[in-house]
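Enquirer: Turn this into a structure:
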Amino acid sequence: MARRDGDDFLDFAAAMGPRMRRTAFLLCGDWDRAGDIVQESLIRLYVAWPRLEPGPGMSSYARRTVVHVHADWARKRSSQEVVTDVLPQQQVDDATAGIPERVVLMNALAALPERQRACVVLRYYEDLGVAEVATLLGCREGTVKSQTARGIGALRRAYQRAGGDLGVDDRGPREEPAW
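Expert: As a prediction, this is how the structure comes out:
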C-alpha cells in the first residue's frame, strides 16, 4: 500500500469533521466536549492514516473512533466528576435549540445512561444496524436491542411528560381519522 499524504487526511477531516462532531455531541450532550472528542479522534486517525485503506469504510472507522474516544472519556470522567449545586450557563451554537421539542429531546437524551444513549444515537442518528452497533460497542445484539428499546421508551416518556404528543401510546400509533 502506498503511503498517503497529509492533504488526503485534511480533505477527509474537513469532510467528516462536522458529522463526527454531531455524533460526539449526541453521545456526550456538550458541544465543547464533542469538539474535544473529535479532536482526539482526528489525532488517532492521523496516526493510523498511513496504514488505512482508502474507501467507503473510512467513515465507519471515523465513527468507531469517536465512539471509542467518548467511551474512554466517559470512564475517565466517572472518576473525576465534581458535584456542584450550580450549573454553569452554556451557550448552544445550534440554531434549532430554541425549539421546545428539541430541548426536551436533548435533555432526555442527556439523561440516558451511557450505553442506552450510544445505542439510540448509533441506531437512529447514524442509521446503523443492530449487528454494526453491537460490534462498535463490543456487546451482543440482544444487548443493543434491549438498551435501544429502553432508551427509546425513556425518551418517549420524557417527551410525553413535557406535554408532547407523539401520536402513539403503548398500543402503537393512533389511526388518523378518515374524514
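Enquirer: Only C-alpha atoms from now on, for both contacts and neighbour counts.
Expert: Will do.
Enquirer: For the chain, which segments count as helices?
Expert: 6-28, 31-48, 57-78, 100-111, 114-120, 130-137, 141-161 (DSSP state H).
Enquirer: do you know which of those lies nearest residue 89?
Expert: helix 31-48 (13.0 Å; CA to CA).
Enquirer: Go ahead and measure how far the closest one is from the middle of the chain.
Expert: Distance of helix 31-48 from its chain centroid, counting by CA atoms, centre = their mean, to the nearest Å, is 14 Å.
Enquirer: List the contacts of it.
Expert: Residues outside helix 31-48 that contact it (CA atoms under 8 Å, 6 or more residues apart in numbering): 9, 13, 17, 20-22, 24-25, 28, 62, 65-66, 69-70, 92-93.
Enquirer: quick one, which of the helices of the chain is nearest to residue 172?
Expert: helix 141-161 (12.1 Å).
Enquirer: so how many other residues sit close to the closest residue to residue 152 other than its chain neighbours?
Expert: In space, and not counting its chain neighbours, residue 152 is closest to residue 120: 7.0 Å by CA to CA, 6 or more residues apart in numbering. The local packing of residue 120 (other CA atoms under 10 Å) involves 27 other residues.
Enquirer: Also this sequence, please, to line up against the first:
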Amino acid sequence: MDGTDIAFEEFVRSRSAALVRYGYVLTGNAHDAADLAQEALARLGSSWSRVRRRDDPEGYVRTTMARLHISRWRRLRRERLVGEVPDRGYADPGLANAEADAGLWQALGALPRRQRAVLVLRYYEQRGDDEIAALLGISRGTVRSQAARGLDKLRAKWAPAHPRVTSGRAR
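Expert: Model prediction:
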C-alpha cells in the first residue's frame, strides 16, 4: 500500500461519522445518509490524488453529497404512496444536545426537500446564497425565498415550544 492509499483510508476513518451526520441532516433518513456518504467517498477515492493536492477533501465530499442529494430528489420529486409505514426517525447521539434539539431536527426533516437543503447548506454548512444557488442549480432569489419559507415553517412548528426563539433571534 502506498502513502496515498493510507492517507485516503485515514481520511475515511476520521471523517466518516461526521459525513454520515451531514448526510442525515440533508436526507432526514439514516439509511439514505449512509448511502450518500458512501457514494461520495467512493467518488473521492477515484480522484483522491487530484483532490488531495488541489482541494479540501472534506469540502469535496460534502459538495458531492449535496449534489447527489439534489439529483436524487429531482428524480423523485413526486410523492410515492407506500403500503407500509416507514421506519421511525433516527436521533444521532453524536449531535450536540440531541434530545433538546430533537424537535428542531424533526421539524427540519418535515420541510420540503429543497427548503431543507437550502437551510442545511446555509446554516449547517455556512455557505453563501451564491454558492448554494450554484450547488443546487437554482437562482439566488430562489435560494432566498426557499430559505425564508423554510424558516417560517420551522418557526411555526418549533418556536412555540421554545419561547426564546422569535423572528429568528434569541432573546
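Enquirer: Fetch the TM-score of the aligned pair.
Expert: Remark: TM-score between the superposed chains equals 0.81 [TM-score structural alignment, normalised by the length of structure 2]; 168 aligned residues with a CA RMSD of 2.8 Å.
Enquirer: Tabulate the helices of structure 1 (a markdown table), appending distance to residue 168 of structure 1.
Expert: Compiled in a markdown table, the helices of structure 1 are given as follows (distance: least, CA to CA, whole Å):
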| stretch | distance to residue 168 of structure 1 |
| --- | --- |
| helix 6-28 | 24 |
| helix 31-48 | 31 |
| helix 57-78 | 31 |
| helix 100-111 | 16 |
| helix 114-120 | 19 |
| helix 130-137 | 24 |
| helix 141-161 | 9 |
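Enquirer: And the residue nearest the centre of structure 2?
Expert: In structure 2, the centroid-proximal residue (CA atoms, centre = their mean) is residue 26; its distance is 2.6 Å.
Enquirer: which residue in structure 1 lines up with residue 109 of structure 2?
Expert: Residue 109 of structure 2 maps onto residue 110 of structure 1 when the alignment is built from TM-score structural alignment.
Enquirer: for its match, what are its contacts?
Expert: 27-29, 117.
Enquirer: Shared with structure 2, which of those residues?
Expert: With the contact criterion set to both residues aligned by TM-score structural alignment, their matches' CA atoms under 8 Å, those that also touch in structure 2 are 28-29, 117.
Enquirer: What about the closest residue to residue 141 of structure 1 other than its chain neighbours, how many residues nearby?
Expert: Ranked by CA to CA, 6+ apart and with sequence neighbours excluded, the top spatial neighbour of residue 141 of structure 1 is residue 134, at 5.3 Å. By other CA under 10 Å, 18 other residues sit near residue 134 of structure 1.
Enquirer: OK, contacts around residue 134 of structure 1?
Expert: Residue 134 of structure 1 touches 140-141, 143-144, counting by CA under 8 Å, 6+ apart.
Enquirer: between those residues, which is closest to residue 163 of structure 1?
Expert: residue 144 (28.6 Å).
Enquirer: Do I have it right that the closest one meets residue 121?
Expert: No - Residue 144 of structure 1 is beyond contact range of residue 121, at 11.5 Å (criterion: CA atoms under 8 Å).
Enquirer: In terms of neighbours, single out the busier of those two.
Expert: For residue 144 of structure 1 versus residue 121, the count of surrounding residues by other CA under 10 Å is larger for residue 144: 26 against 22.
Enquirer: who's in contact with that one?
Expert: Here residue 144 of structure 1 is in contact with 119, 130, 133-134 (CA under 8 Å, 6+ apart).
Enquirer: Format those residues as a markdown table; extra columns: distance to residue 76 of structure 1.
Expert: A markdown table is the format used below for the contacts of residue 144 of structure 1 (distance: CA to CA, whole Å):
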| residue | distance to residue 76 of structure 1 |
| --- | --- |
| 119 | 20 |
| 130 | 27 |
| 133 | 22 |
| 134 | 22 |
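Enquirer: Run those past structure 2 and keep the common ones.
Expert: Shared with structure 2, among the contacts of residue 144 of structure 1: 119, 130, 133-134 (both residues aligned by TM-score structural alignment, their matches' CA under 8 Å).
Enquirer: between those, which is closest to residue 56 of structure 1?
Expert: Using CA to CA, those come closest to residue 56 of structure 1 at residue 133, 17.4 Å.
Enquirer: How much space separates that closest one from residue 141 of structure 1?
Expert: With distances taken as CA to CA, to the nearest Å, residue 133 of structure 1 is found 8 Å from residue 141 of structure 1.
Enquirer: Residue 106 of structure 1 now?
Expert: According to CA to CA, residue 106 of structure 1 stands 25 Å off from residue 141 of structure 1.
Enquirer: Could you do residue 101 of structure 1 as well?
Expert: In terms of CA to CA, residue 101 of structure 1 sits 30 Å off from residue 141 of structure 1.
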